[in-house]
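Engineer: no FASTA, just this:
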């Protein structure tokens, strides 16, 4: 129908056939190689390129070894010119090494001399260790113990004790403290704060006159306050490691021991006293102790002391210190040369240091009243768990189900002792400890109703390895150092995210890794939001789907209550 139209005869398939046969081939066959075999350059080919080059993925020693191997190869395969070419190659290697060293020196603080460090280098250094500081005339942190400014005899003791690398708080706080500056240290649990205030204190005291028959009754040179008996005894033990070789005496004052016994320990005087606020105030009020020559004060875990109701005792103790060595509240308090100047034959301006994990208003008030122009050092993100702790959360409700899950975890054998299990209620503590013993593990319990002797025995047994599992309330959640804890189990979730942070901080200490497993239930609604936020910020932890979707984890409790 209709007129005939011109029909196309084009075929794509035929087109491909025609053009495909005419495609130019860029390769050639082996028989077409025009190289002449009689040419020595071609007859003695080397398997790899022998010229100077950069070797990716090799360290400096491996690169030098490869250069020398290729130099030997050149000498063997080119008798006429190989020796000269090998020499040029080795010269090229030396130039590359110098260039690499120069580049590394410009860009890496680890390889720079102290005099070559610039502002950019210090900024990189501080970022690497999470150090932030504020205040006037703050010195640079120390990169290693040799730059600390501590005397040689203390450095020898540090080496003997086994402190190889300073922790971030030690890097930042020690140079400041050695300038006789007042200091507020804000750092996470397990960060090495004890040595950060002990070492400058010992350097300070070692420059003061030794106690004599006439001065021993005037009180100590230094005072350390901590919230719990266990923490006080831990600090005392650490202090003696350094103080005893220096001929200094350390005495602890805690509840649970007779006052007469502690008065007897003070009979020959002591340069350093470590105490809980309650027992220390008892000693002051009973005239067993005076502070006529105290010139160094440390408040450890200051926020915890306030939480435990020690604000009034702390204020009374600080008010009992002599006013004659108080610092002026002027710019002189930031001047190291003025602060280190001796006031008389036996003392200098009083130096006050406060270490805390948070800064509630009550702690700020004490700091403002008793510290003079303090430098503030903050390490990491306060209130967050360290990255060496893997946090695992499981929804397990009911006492029986939790005990069964605890049994599965312990019998799994994936965690080596010591292990710490946290509970919220004292009566639960002994019950869970008995359950652990029924599983075949040796266990000790620690809570506030125990006598001082029982508490000391429980801690000693877990530290010595005599017991495998410690079941404890929050009494053991803060400041206590039990070495090499591989696992922390929150049998009951802590009542606050701060308490949770300190609990899981019992593991993953001193650079080692650890695991924290938390049993969660609907009664823990008030902390679910904060817990989810903390898990989200951790690079090695995961937020379980049940917690992510839980209604209580969507917004803060205060926000939910205001609707």
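Structural biologist: All right, it came through fine. Note that the coordinates shown come from a computational prediction; the quantities given were computed from them, not determined experimentally.
Engineer: from now on I want contacts and neighbour counts done on CA atoms only, so please keep to that.
Structural biologist: Fine.
Engineer: check contacts around the nearest residue to residue 74 once chain neighbours are set aside.
Structural biologist: Computed as CA to CA, 6 or more residues apart in numbering, the closest residue to residue 74 that is not its neighbour in sequence is residue 82, at 4.9 Å. Going by CA atoms under 8 Å, 6 or more residues apart in numbering, residue 82 touches 74, 75, 76.
Engineer: which residues does stretch 550-557 contact?
Structural biologist: Everything outside stretch 550-557 that qualifies as a contact, by CA under 8 Å, 6+ apart, is 525, 526, 528, 529, 530, 532, 547, 548.
Engineer: same thing with stretch 117-131?
Structural biologist: 107-109, 132, 140, 168-169, 172, 377-381.
Engineer: neighbour count and secondary structure added to these, as JSON lines?
Structural biologist: Shown next, in JSON lines, are those (neighbours: other CA atoms under 10 Å; DSSP: H, G, I helix; E, B strand; the rest coil):
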{"residue": "107", "neighbour count": "13", "secondary structure": "helix"}
{"residue": "108", "neighbour count": "13", "secondary structure": "coil"}
{"residue": "109", "neighbour count": "20", "secondary structure": "helix"}
{"residue": "132", "neighbour count": "16", "secondary structure": "strand"}
{"residue": "140", "neighbour count": "15", "secondary structure": "coil"}
{"residue": "168", "neighbour count": "24", "secondary structure": "helix"}
{"residue": "169", "neighbour count": "27", "secondary structure": "helix"}
{"residue": "172", "neighbour count": "29", "secondary structure": "helix"}
{"residue": "377", "neighbour count": "21", "secondary structure": "strand"}
{"residue": "378", "neighbour count": "22", "secondary structure": "strand"}
{"residue": "379", "neighbour count": "20", "secondary structure": "strand"}
{"residue": "380", "neighbour count": "19", "secondary structure": "coil"}
{"residue": "381", "neighbour count": "14", "secondary structure": "coil"}
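Engineer: this is the other structure I want to compare:
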């Protein structure tokens, strides 16, 4: 109110506005220099970078320019600090790039402790003991004689199994070993390969010195396992020029004595032989030996061995380098190796008595069920129902031969086998009451395909090596489930008398990634045998 509003000035059309810029027609520079007529315009590609010039060179020049400006302002302390930060960043980048590589991408010389830890985890290898050597990544990296490496390649071994990866390097140090791994995990090669390296350092046996042998003794609980070990050992021994002899019951004593009299570096025996001069001793399936009541026999054999070459208890004298040079040739320290699928207290006592500061190698979890075998448990009330259920399974088209049925007692094998034959099944049986020739013939018939079903006792279970077994049927509750074959199905029948042993099978099914606990067993109030045994002992 009362304020004066400034009015906008209206410009007339005939009034001209003064222009400060030159008109392009008034530019006379083009007459002086023709370059002005065709001016060059810089082609940009974004973020101030010129096209046609190397980008790296542009970045380098820009960095040098700004670095020069910063250096003009920096003091000596600032320059030193900046250089230190740059060096730390470079070291960090190198370390990250180094650690990002997996162990399989690194050469052996660049493996670190963390890489070896991951390697063991990948193969479920755990060890106990001091100075444990690193495991084998491949046969090519194994510290073996060239001749033995060629033999391994000729046999067709592609990659070491987990137990072979760790047990072989330890065995090459002339150390005692306790190996805990399941049947079929490649244990035989785990002790045979170090054994051959051990024997190669000893004097070669000739006609004059053959009485100094054998150098190595391998003990096994059953005839079948003894012969299986021999077949595997011969593959390696022949290529190295060593002779291997097996001593088992049921074969002609004269023939076996003749083979032994001719001299041999390696003897594989079924708990019945005393050879005091042996310097390399292997106990395979030690837990099975104890279960079968052969502990007295094993103690008798091991007590008969010489004590002059027993390893000392002191850690200094057991240094790996000292063990290799301490004694000369045949006077080398005796090396004792024990392999077992489980580690009960009786086996631990055996190890403490005869092994010196052993290295313990465990693959997976001791006593665990095989992950490649689907476990099934069926609760069956009586024997008649067992037979009828067995026939239902065999008459179905689910399982192709070969099939193995295990019983706990040999008196049940013959009747069951005859009953199956009457029903048209091609069956054979295997148990301790058979002669050695009959046992070998039964196993050969199953492998050849002339027989489809093998009825065997639990005792004969160790040592049966049959490929492509589709079904393992534990007709009676067994201590070891899923023993034959690399994969397939294992069915176990549980009856009224098996209440005290139901806990372990139930736990196996719970832990197995491919098995299911049946509803009847899940609801059953099974009690833990370990608790019951401890409770009974305390009373």
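Structural biologist: Thanks, I have the structure now. None of these values were measured; they are calculated from a predicted model.
Engineer: one step back: which one of the contacts of stretch 550-557 of the first structure is nearest residue 501 of the first structure?
Structural biologist: Checking the contacts of stretch 550-557 of the first structure against residue 501 of the first structure with CA to CA, the nearest one is residue 530 at 10.8 Å.
Engineer: picking up where we left off before, looking at the contacts of residue 82 of the first structure, state which has the most neighbours.
Structural biologist: The most crowded member of the contacts of residue 82 of the first structure, judged by other CA atoms under 10 Å, is residue 74 (22 neighbours).
Engineer: now do the strands in the first structure.
Structural biologist: 131-134, 183-186, 222-225, 250-253, 272-275, 296-299, 351-356, 375-379, 389-395, 419-422, 443-446, 469-472, 487-490, 514-520 (DSSP state E).
Engineer: need those strands in JSON lines (columns: distance to residue 345 of the first structure).
Structural biologist: Formatted as JSON lines, the strands of the first structure follow (distance: least, CA to CA, whole Å):
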{"stretch": "strand 131-134", "distance to residue 345 of the first structure": "33"}
{"stretch": "strand 183-186", "distance to residue 345 of the first structure": "25"}
{"stretch": "strand 222-225", "distance to residue 345 of the first structure": "17"}
{"stretch": "strand 250-253", "distance to residue 345 of the first structure": "23"}
{"stretch": "strand 272-275", "distance to residue 345 of the first structure": "19"}
{"stretch": "strand 296-299", "distance to residue 345 of the first structure": "16"}
{"stretch": "strand 351-356", "distance to residue 345 of the first structure": "17"}
{"stretch": "strand 375-379", "distance to residue 345 of the first structure": "27"}
{"stretch": "strand 389-395", "distance to residue 345 of the first structure": "49"}
{"stretch": "strand 419-422", "distance to residue 345 of the first structure": "50"}
{"stretch": "strand 443-446", "distance to residue 345 of the first structure": "47"}
{"stretch": "strand 469-472", "distance to residue 345 of the first structure": "48"}
{"stretch": "strand 487-490", "distance to residue 345 of the first structure": "51"}
{"stretch": "strand 514-520", "distance to residue 345 of the first structure": "50"}
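Engineer: looking at the ones you listed, which is nearest to residue 452 of the first structure?
Structural biologist: With distances scored as CA to CA, the stretch of these nearest to residue 452 of the first structure is strand 443-446 (10.2 Å).
Engineer: okay, which residue is most central for the first structure?
Structural biologist: For the first structure, residue 191 is the residue whose C-alpha lies nearest the centre (CA atoms, centre = their mean; 3.9 Å).
Engineer: that one and residue 166 touch, don't they?
Structural biologist: No: using CA atoms under 8 Å, residue 191 of the first structure is not in contact with residue 166, being 10.0 Å away.
Engineer: all helices of the stretch 101-250 of the second structure, in order?
Structural biologist: Using DSSP state H, counting those that start in this stretch, the helices of the stretch 101-250 of the second structure run over 113-122, 146-155, 162-171, 187-200, 223-240.
Engineer: wait, which of those helices is closest to residue 407 of the second structure?
Structural biologist: Smallest distance to residue 407 of the second structure across these (CA to CA): 16.8 Å, for helix 223-240.
Engineer: for the aligned partner of residue 353 of the first structure in the second structure, give me its contacts.
Structural biologist: For residue 353 of the first structure, the aligned position in the second structure is occupied by residue 337, per TM-score structural alignment. Residues in contact with residue 337 of the second structure (CA under 8 Å, 6+ apart) are 176, 177, 178, 179, 191, 280, 281, 282, 283, 355.
Engineer: go again with 7 Å.
Structural biologist: Residues near residue 337 of the second structure by CA atoms under 7 Å, 6 or more residues apart in numbering: 176, 177, 178, 281, 282, 283.
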